[in-house]
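Engineer: With the sequence up front, the predicted model follows.
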Amino acid sequence: MKTILLLLISNIFMTFAWYGHLKFKDTVLWKVILISWFIAFFEYMFQVPANRIGHGQFTAFQLKTIQEVITLVVFVGFSVLYLKEEVKWNYIVGFVFILLAVFFVFKKW
């Protein structure tokens, strides 16, 4: 559970680092890049420990899969609440396919 929480926090930082600047298109690019790097530093402060703690309980493939699902969940919330974009039906279909991939990654064969 600690791994999941750390990955969640890291993804919140990373989503703001990668996409938060989209509301500030008048800001010069070099400033946006520096601010994004600053935010990404904090993402790494949670991402690296999450992977270190989680590896062993999960495989590296499973850790990456968990991280991607968390990224999508965080991004959907970010897009709707911060960027004011709508979730379309085809996005949901795509996410369902990703969840199907999660099933196969975690299935014990």
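Structural biologist: Right, received. Where do you want to start? Numbers count the residues shown, from 1 in each chain.

Engineer: For the rest of this, base every contact and every neighbour count on C-alpha atoms.
Structural biologist: Noted.

Engineer: Mind giving me the packing neighbours of the helix or strand harbouring residue 76?
Structural biologist: Counting by DSSP states H and E, the element that carries residue 76 is helix 60-81. Contacting helix 60-81 under the criterion 3 or more C-alpha pairs under 8 Å, 6 or more residues apart in numbering; DSSP states H and E are the following elements: helix 2-19, helix 89-106.

Engineer: Dump those helices to JSON lines, plus distance to residue 49 and mean neighbour count.
Structural biologist: Below are the helices and strands packed on helix 60-81 laid out as JSON lines (distance: least, C-alpha to C-alpha, whole Å; neighbours: other C-alpha atoms under 10 Å):
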{"stretch": "helix 2-19", "distance to residue 49": "8", "mean neighbour count": "20"}
{"stretch": "helix 89-106", "distance to residue 49": "22", "mean neighbour count": "12"}
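
Engineer: hold the first one in mind and look at this next one:
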Amino acid sequence: MSAYWLTPLLLIGSNILMTFAWYGHLKAPAWPLYVAVLVSWGIAFFEYCLAVPANRIGYASGAFTGQQLKVMQEVITLGVFAVFSVTFLGEQLRWTYFAAMGCLVAAVIFIFLPVE
């Protein structure tokens, strides 16, 4: 599979895992803090198993620059979190969320413009 496809797919998977690592414990407020931290670390290990290869493949193949990888990851994170916050946390998306997403999409456009 091409690095142009594999990199974002791995980043999506890693962001899904990291979102649960960082915010999944909010649905279990009775857990002691140390349990939430240990569970989060356990999930984060598997997130790193996707994120590190994604970044190495994308960068080493020449498909993406480091800056492009970072901006792509941020947009993916916001998209994944939007779904998570609505479906898992039961929150509503407000107009401010969409405004922030628009700003990040603009960042993606700028970071992927050819340099002359």
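Structural biologist: Thanks, I have the structure now. From a predicted model like this one, the values you see are computed outputs, not experimental measurements.

Engineer: and the longest helix seen in structure 1, what does it pack onto?
Structural biologist: As assigned by DSSP state H, the longest helix anywhere in structure 1 is helix 29-54. Helices and strands touching helix 29-54 of structure 1, by 3+ C-alpha pairs under 8 Å, 6+ apart, are helix 2-19.

Engineer: Can you check which part of structure 2 the helix it packs on sits on?
Structural biologist: Helix 2-19 of structure 1 corresponds to residues 6-23 in structure 2, going by TM-score structural alignment.

Engineer: Relative to structure 1, what is the average displacement of that stretch?
Structural biologist: Compared with structure 1 after the fit, stretch 6-23 of structure 2 shows a mean deviation of 0.5 Å (mean C-alpha distance after the TM-score superposition for structure 1).

Engineer: what's the distance between residue 56 of structure 2 and residue 13 of structure 2?
Structural biologist: Relative to residue 13 of structure 2, residue 56 of structure 2 is positioned 15 Å away (C-alpha to C-alpha, to the nearest Å).

Engineer: again, but for residue 57 of structure 2
Structural biologist: Taking C-alpha to C-alpha, one finds residue 57 of structure 2 at 15 Å from residue 13 of structure 2.

Engineer: and if you look at residue 49 of structure 2?
Structural biologist: From residue 49 of structure 2 to residue 13 of structure 2 the distance is 10 Å (C-alpha to C-alpha).

Engineer: Show me what residue 66 of structure 2 aligns to in structure 1.
Structural biologist: Using TM-score structural alignment, residue 66 of structure 2 pairs with residue 60 in structure 1.

Engineer: Centroid-nearest residue for structure 1?
Structural biologist: Centroid-nearest residue in structure 1, with C-alpha atoms, centre = their mean: residue 71, separated by 2.4 Å.

Engineer: Could you tell me which residues make contact with it?
Structural biologist: Contacts of residue 71 of structure 1 were listed using C-alpha atoms under 8 Å, 6 or more residues apart in numbering, and they are 8, 11, 15.

Engineer: wait, what's in contact with the second one?
Structural biologist: Looking back up the chat, that one is residue 11 of structure 1. Per C-alpha under 8 Å, 6+ apart, neighbours of residue 11 of structure 1: 43, 67, 70-71, 74.

Engineer: any idea what residue 93 of structure 1 aligns with in structure 2?
Structural biologist: For residue 93 of structure 1, the aligned residue in structure 2 is residue 99 (criterion: TM-score structural alignment).

Engineer: what's the spacing between that match and residue 105 of structure 2?
Structural biologist: Noted for residue 99 of structure 2: a distance of 10 Å to residue 105 of structure 2, by C-alpha to C-alpha.
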